[in-house]
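Enquirer: Everything below, folded, please.
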Amino acid sequence: MSSVRAARTAAVDVVLCRGCCCGSAAKRPGTDHLGQLSALAEAVEDLPAANLVVTDCLGPCELANVVVVRTRGRLPGERPTAPVWLGNVTDPADTAGLCAWVRRIGLGIERFPHDGPLPPALESLRIPTPGPRRTIRTRRTATATGRPALADSTGGTRQRS
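Expert: The predicted structure is shown next:
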């Protein structure tokens, strides 16, 4: 790889949600979740500055499977880029298109969009960046251990720290 190309190579992270709904055969039956994970791992495997990050729930569960693509660092004079959020990534063709796009970015062949259009196959999967997840404390309840817990905005409870 030439030094010019190396200077343009993006450090890219692919964040794959595998929380409560994403990667779940119960939520998305018929989707090859393991195949998706394998394809994304293979896509970043030999890129000099790319990572596949498997994470817990990212939030927009109704849009499972959720994938976030983000870059780290930037060239002098470039403005920062916002992560690209993709939802309903369940079709093998969508995963293949995502893998190809990540490789083009990671190899410096394609620039990461500054809120611009994505490749047509991925543009239809783009979802808005969700807002911060907040827990609203509503009332104190007791847990089975007798320790106080706080009810959250969804009616569930969590242990108080």
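Enquirer: Please make it C-alpha for all contacts and neighbour counts, starting now.
Expert: Noted.
Enquirer: count of neighbours near P48?
Expert: A total of 14 residues lie near P48 under the criterion other CA atoms under 10 Å.
Enquirer: Tell me who's in contact with it.
Expert: A11, G106 (CA atoms under 8 Å, 6 or more residues apart in numbering).
Enquirer: ok, now how distant is it from A121?
Expert: According to CA to CA, to the nearest Å, P48 stands 25 Å off from A121.
Enquirer: What helix or strand is the residue most central in space within the chain located in?
Expert: When the chain is reduced to its mean C-alpha position, the nearest residue by CA atoms, centre = their mean turns out to be V68, at 2.5 Å. Assigned by DSSP states H and E, V68 falls within strand 67-72.
Enquirer: State the number of residues packed around V14.
Expert: 24.
Enquirer: do the one 4 residues further on as well
Expert: The number of residues packed near R18 is 20, by other CA under 10 Å.
Enquirer: Isn't it up against V53?
Expert: No - with contact defined as CA atoms under 8 Å, R18 does not reach V53; the gap is 10.0 Å.
Enquirer: Other residues contacting the longest helix along the chain?
Expert: Longest helix of the chain, by residue count under DSSP state H: helix 92-106. Under the criterion CA under 8 Å, 6+ apart, residues 9-12, 14, 32, 36, 39-40, 43-44, 47-50, 89, 110-112, 119, 121-122 lie in contact with helix 92-106.
Enquirer: Show residues contacting the helix or strand following it.
Expert: Following helix 92-106 in sequence order, the next helix or strand is helix 120-123 (DSSP H and E). Residues from elsewhere that reach helix 120-123 (CA under 8 Å, 6+ apart): L86, D94, G97, L98, P117.
Enquirer: Helices of this structure, start to end?
Expert: Under DSSP H, the chain gives helices at 3-8, 33-45, 92-106, 120-123.
Enquirer: Ok, which of those helices comes nearest A26?
Expert: Among the helices of the chain, the nearest to A26 by CA to CA is helix 33-45 (11.3 Å).
Enquirer: for comparison, sequence B:
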Amino acid sequence: MNAVDGRPCQLTVCRGCCCGTRKKVPGVDHKAQLARLSTIDDHSGRTVPVRTSKCLGICFQSNVVVVQPSQEGRAAGGRPVWLGQVTEDKLVEAIDDWIFEGGPGLAPLPAVLADHVTSKDAKKPKKRKKPKHSKSAKKERRKEREKAERKAAGKAAKQDDEAGPGPDADRKKSGKDAEKKPGKDAKKRKKDKKREKDKKRKKKSGKAGKK
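Expert: Next comes the predicted model:
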């Protein structure tokens, strides 16, 4: 049996759930993509049958296309190849070229499709969760932080004591002394004036008595 007599490659294209929708995959003309896949011919000139599936189960890989081997390719060991995230025209062209060369089992997978190979059992990668912190752990960290702050404050105070009063303290002290001195001088001057007045009064009173 030659290749012409056998079954050609077939395509299963996911459409309906997430694949083929603008909500899930915006910026792609999904109708045009399906129409382009439906025009693929193999090296014998046979149009490759295309069927659509409502959901192939790996929605996170949309758009999903499954390339099934021809009868000849299957006999040579070819198996269905699942392709995910088929959203660019160059990927559709690569699928066309691959099937024209023979498809799974007969032709090597194009390099551009290598990163898009997936499987029906593919698992959606889980988002890395932030480590949960218990209340007791938070409390311990807070205590350690407060302890470190107190230790740092005590160390700084000790260094200040060992260093002694600085030049600023001396300046403040001399300033206070300077403020006190004018006050004492003023009091002394008042006393001296009072003594002078008393002396003058006594002199006047003495003169008046002699008269």
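Enquirer: still on that earlier bit, make a PyMOL selection of the buried ones in the contacts of helix 120-123 of structure 1.
Expert: Burial among the contacts of helix 120-123 of structure 1 is assessed by 16 or more other CA atoms under 10 Å; the matching PyMOL selection reads:
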select buried, resi 86+94+97+98
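Enquirer: What is the nearest of the contacts of helix 120-123 of structure 1 to R28 of structure 1?
Expert: D94 (14.7 Å).
Enquirer: what does that closest one align to in structure 2?
Expert: Aligned by TM-score structural alignment, D94 of structure 1 pairs with L91 of structure 2.
Enquirer: Repeat that for G73 of structure 1.
Expert: By TM-score structural alignment, G73 of structure 1 lines up with Q71.
Enquirer: List the contacts of its match.
Expert: Contacts for Q71 of structure 2 (CA under 8 Å, 6+ apart) come out as A3, G6, R7, P8, C9.
Enquirer: What of N63 of structure 2?
Expert: By CA under 8 Å, 6+ apart, the contact set of N63 of structure 2 is C14, R15, C18, C19, G20, V25, G84, Q85, V86, T87.
Enquirer: count of residues packed around the residue lying closest to the fifth one once chain neighbours are set aside?
Expert: Put plainly, it is G20 of structure 2. Once flanking residues are discounted, G20 of structure 2 sits nearest to H30: 5.2 Å by CA to CA, 6 or more residues apart in numbering. Using other CA under 10 Å, H30 of structure 2 has 18 other residues around it.
Enquirer: And for Q36 of structure 1?
Expert: The local packing of Q36 of structure 1 (other CA under 10 Å) involves 22 other residues.
Enquirer: what does S3 of structure 1 give?
Expert: By the criterion of other CA under 10 Å, S3 of structure 1 has 8 neighbours.
Enquirer: any idea how far K188 of structure 2 is from K180 of structure 2?
Expert: For K180 of structure 2, the distance to K188 of structure 2 under the criterion CA to CA works out to 13 Å.
Enquirer: actually S38 of structure 2, not the one I wrote
Expert: Distance, S38 of structure 2 to K188 of structure 2, using CA to CA: 117 Å.
Enquirer: How about L34 of structure 2?
Expert: On the measure of CA to CA, L34 of structure 2 and K188 of structure 2 end up 112 Å apart.
Enquirer: Alignment lookup: G105 of structure 2 to structure 1.
Expert: Aligned counterpart of G105 of structure 2 in structure 1: P113 (TM-score structural alignment).
Enquirer: show me the contacts for its match.
Expert: If you count contacts by CA under 8 Å, 6+ apart, then P113 of structure 1 has T81 around it.
Enquirer: One more: P80 of structure 2?
Expert: Counting by CA under 8 Å, 6+ apart, P80 of structure 2 makes contact with V66, V67, Q68, P69, P104.
Enquirer: how close does the second one get to W82 of structure 2?
Expert: Right, the one you point to is V67 of structure 2. Distance of V67 of structure 2 to W82 of structure 2, given as CA to CA: 6 Å.
Enquirer: Tell me which of the two has more neighbours.
Expert: With neighbours defined as other CA under 10 Å, V67 of structure 2 and W82 compare such that V67 has more, 21 against 16.
Enquirer: And that one, how close does it get to S53 of structure 2?
Expert: Taking CA to CA, one finds V67 of structure 2 at 13 Å from S53 of structure 2.
Enquirer: Mind listing the shared neighbours of these two?
Expert: T12.
Enquirer: residues near the equivalent of C17 of structure 1 over in structure 2, how many?
Expert: The criterion is TM-score structural alignment: under it, C17 of structure 1 has C14 as its aligned partner in structure 2. Neighbours of C14 of structure 2 under the rule other CA under 10 Å: 24.
Enquirer: From what I see, C14 of structure 2 and V64 are in contact.
Expert: Yes - judged on CA under 8 Å, C14 of structure 2 makes contact with V64 at a distance of 5.5 Å.
Enquirer: Before I go, just wanted to say thanks for your time.
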